[in-house]
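Participant: let's see this in three dimensions:
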Amino acid sequence: MVHPIERLRFVARAGWAGPTELAVEAAYALAELAEQEPAALVPACRRLLERNPGYAPLWWVAARVLCAGDPLEEADRCAGQLEDDRTEELLEEALAGRRWIRHGGVAEATTADVVVVSVDGMGPTGMIIDGDDRGVLEAAAVAGTDVWALSGTGRVLPARLWQALLERADMPPPPSRTAASSWFEPVSRSPVVAGLSAVARVAGPLGIVGVFEALAGCDCPEPPELLARW
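Facilitator: Have a look, this model is predicted:
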């Protein structure tokens, strides 16, 4: 049986996976850790975020687990919500009969009704996108085409946690402190942050809403363990 620390090590280094996949694996690993070594939850969450600071779903899972009365149950709940996320389906239903694109230049954006941009995270001052999507955002602005942000479960963060993410993402990786922490030796991964002014709608797990509604509907707490510098 794989020890939860080893599973978390795998998650921390899984560069092949996207935010949701990583968050699901992290949630299950944290559930095991909560059962076997609950005192290790805070340092484990911090090391995960050092390794992948630009992935909002990891912050969402860590915050909810650390604030829960029953971390094991909450970690399982987070994994289930991430796996059952219907955001993609809701987006396709809302855009049925309309022309929409995810990639392309001005020519494609001009003929589209909506440009959809996937986000790794969203907060009051911006959204984290893939660097390759900057071009389609600029094309949408030139063409005057509506931009919808695809922001699934766990991707909207409250103000202070969002700021912590931005600050952590810009920090150089700290050196490994001990042999015990070296399995989480972080690497720097700076997110690409875009403004929210061009976003007309946000597609999330509860449907298609405006930016203000998406931010107001955030279901993530702000644990002090993740707000303080570490």
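
Participant: please count neighbours and contacts with C-alpha atoms only from this point.
Facilitator: Will do.

Participant: ok, and what's touching the top helix by length along the chain?
Facilitator: Using DSSP state H to define each element, the chain has its longest helix at helix 19-36. For helix 19-36, the surrounding residues in contact (C-alpha atoms under 8 Å, 6 or more residues apart in numbering) are 4-5, 7-8, 11, 14, 40-41, 55-58, 61-62, 71-76, 78-79, 82-83, 120.

Participant: please identify the helix or strand for V193.
Facilitator: Element membership of V193 [criterion: DSSP states H and E] is strand 192-194.

Participant: check D120 too.
Facilitator: Here D120, judged by DSSP H and E, is contained in strand 114-123.

Participant: which helix or strand contains V142?
Facilitator: Per DSSP H and E: V142 is located in helix 134-143.

Participant: packing partners for that helix?
Facilitator: If you count contacts as 3 or more C-alpha pairs under 8 Å, 6 or more residues apart in numbering; DSSP states H and E, helix 134-143 packs onto helix 106-111, strand 114-123, strand 146-150.

Participant: quick one more, to check against the first:
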Amino acid sequence: MTPFMRSNRAVSKADIDEAIALKEVCVGTSQVMNYLTQQAGGYDNVGFTHKDLYNALQRDYTCFDDVIELDTTYKDNLYGRPIMPIVGLNHHHNTIVFATAIIADETSQSFESVQQNFLEAMMNKLSISVVTNRDRAMQRAIKYVIPYAKNILCSWHLSRNAQANIGDPKFIAVFSKCMASWWTTEEFDIQWRSIVLEFNVKKHPWVIEKGNTRHLWAQAYLIDHFFANIR
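Facilitator: Have a look, this model is predicted:
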């Protein structure tokens, strides 16, 4: 089994796989290290340090960092502060939790700080694509910190917004089709105009905004970009 080498010690692939599995369910690196130490029967037997494990997990990020997803819709903590997980996908299409931050507020400055600290910890390896919810402050932060990354809006959030703003199940169904269909941009524009007319939502502010930002959510406008099937 080929190990990942760091300093004078090695973290085996089996240990890395186990660590990744634990981090996927939001177990911190320190807790992972404690668990692996107990499994090995003590610190003298584990064969690597906390720093070695941290570096090995950083290397995992460099393998699967092409696409990351940022989300601040979670506020499930003692202080009611937004929780911002930064996640990706591995080669098995399983979710990898790279980092999680609790932020003071949802301003561009807070988002920039988290992203800059994250990039510093991950050796300044920039992603090529970022999936987010529709948050203008986060959009500005991404453009500042990762200026060349292609951004896409999360389809789950878009579907929820469609439900909240329009409410018609038939509209939501055809809107979902518009998000996912591999049309050309010309075909998309024809279909979109037809839907807007059919449901009489031409003047609806949410529909107008979605039409203006279709390059951020419609598959037709994102065909040439890699998102690892994260939608």
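
Participant: can you calculate the TM-score here?
Facilitator: Overlay of the two chains. TM-score (TM-score structural alignment, normalised by the length of the first structure): 0.28; 113 aligned residues with a C-alpha RMSD of 5.9 Å.

Participant: about what we covered before: tell me the angle the helix holding V142 of the first structure makes with strand 146-150.
Facilitator: Here the directions of helix 134-143 of the first structure and strand 146-150 differ by 150 degrees (axes from the mean of the first three to the mean of the last three C-alpha atoms, to 10 degrees).

Participant: buried set for helix 134-143 of the first structure?
Facilitator: For helix 134-143 of the first structure, the neighbour count (16 or more other C-alpha atoms under 10 Å) marks R134, V136, L137, A139, A140, A141, A143 as buried.

Participant: with E69 of the second structure as the reference, measure out to W206 of the second structure.
Facilitator: Computed as C-alpha to C-alpha, to the nearest Å, the W206 of the second structure to E69 of the second structure distance reads 23 Å.

Participant: more crowded one of the two?
Facilitator: Set side by side, W206 of the second structure and E69 show more neighbours around E69, with 24 against 15, by other C-alpha atoms under 10 Å.

Participant: just confirm the more buried one is within a strand.
Facilitator: Yes. Secondary structure assignment (DSSP: H, G, I helix; E, B strand; the rest coil) places E69 of the second structure inside a strand.

Participant: so it sits right up against G88, yeah?
Facilitator: Yes. Counting by C-alpha atoms under 8 Å, G88 is a contact partner of E69 of the second structure at 6.2 Å.

Participant: correct me, but A75 of the first structure touches L66?
Facilitator: No. Using C-alpha under 8 Å, A75 of the first structure makes no contact with L66, being 9.4 Å away.

Participant: so between those two, which is more surrounded?
Facilitator: Neighbours were counted for A75 of the first structure and for L66 using other C-alpha under 10 Å; A75 has more, 25 against 22.

Participant: got a list of what the more buried one touches?
Facilitator: Counted by C-alpha under 8 Å, 6+ apart, A75 of the first structure has contacts A27, Y28, L30, A31, V61, R64, V65.

Participant: nearest to G204 of the first structure, out of the residues you listed: which one, please.
Facilitator: V61 (16.7 Å; C-alpha to C-alpha).

Participant: quick one: contacts for that closest one?
Facilitator: Shown in contact with V61 of the first structure (C-alpha under 8 Å, 6+ apart): A23, A26, A27, A75, C78, G154.

Participant: K51 of the second structure: neighbour count?
Facilitator: 14.

Participant: and it, that's in a helix?
Facilitator: Yes. The assignment for K51 of the second structure (three-state DSSP) places it in a helix.

Participant: just confirm G123 of the first structure contacts L215, I think it does.
Facilitator: Yes. G123 of the first structure is in contact with L215 according to C-alpha under 8 Å; the separation is 6.8 Å.

Participant: the more surrounded of these two?
Facilitator: Between G123 of the first structure and L215, G123 has the larger neighbour count (other C-alpha under 10 Å), namely 25 against 18.

Participant: if anything else comes up later, I'll come back, but that's it for now.
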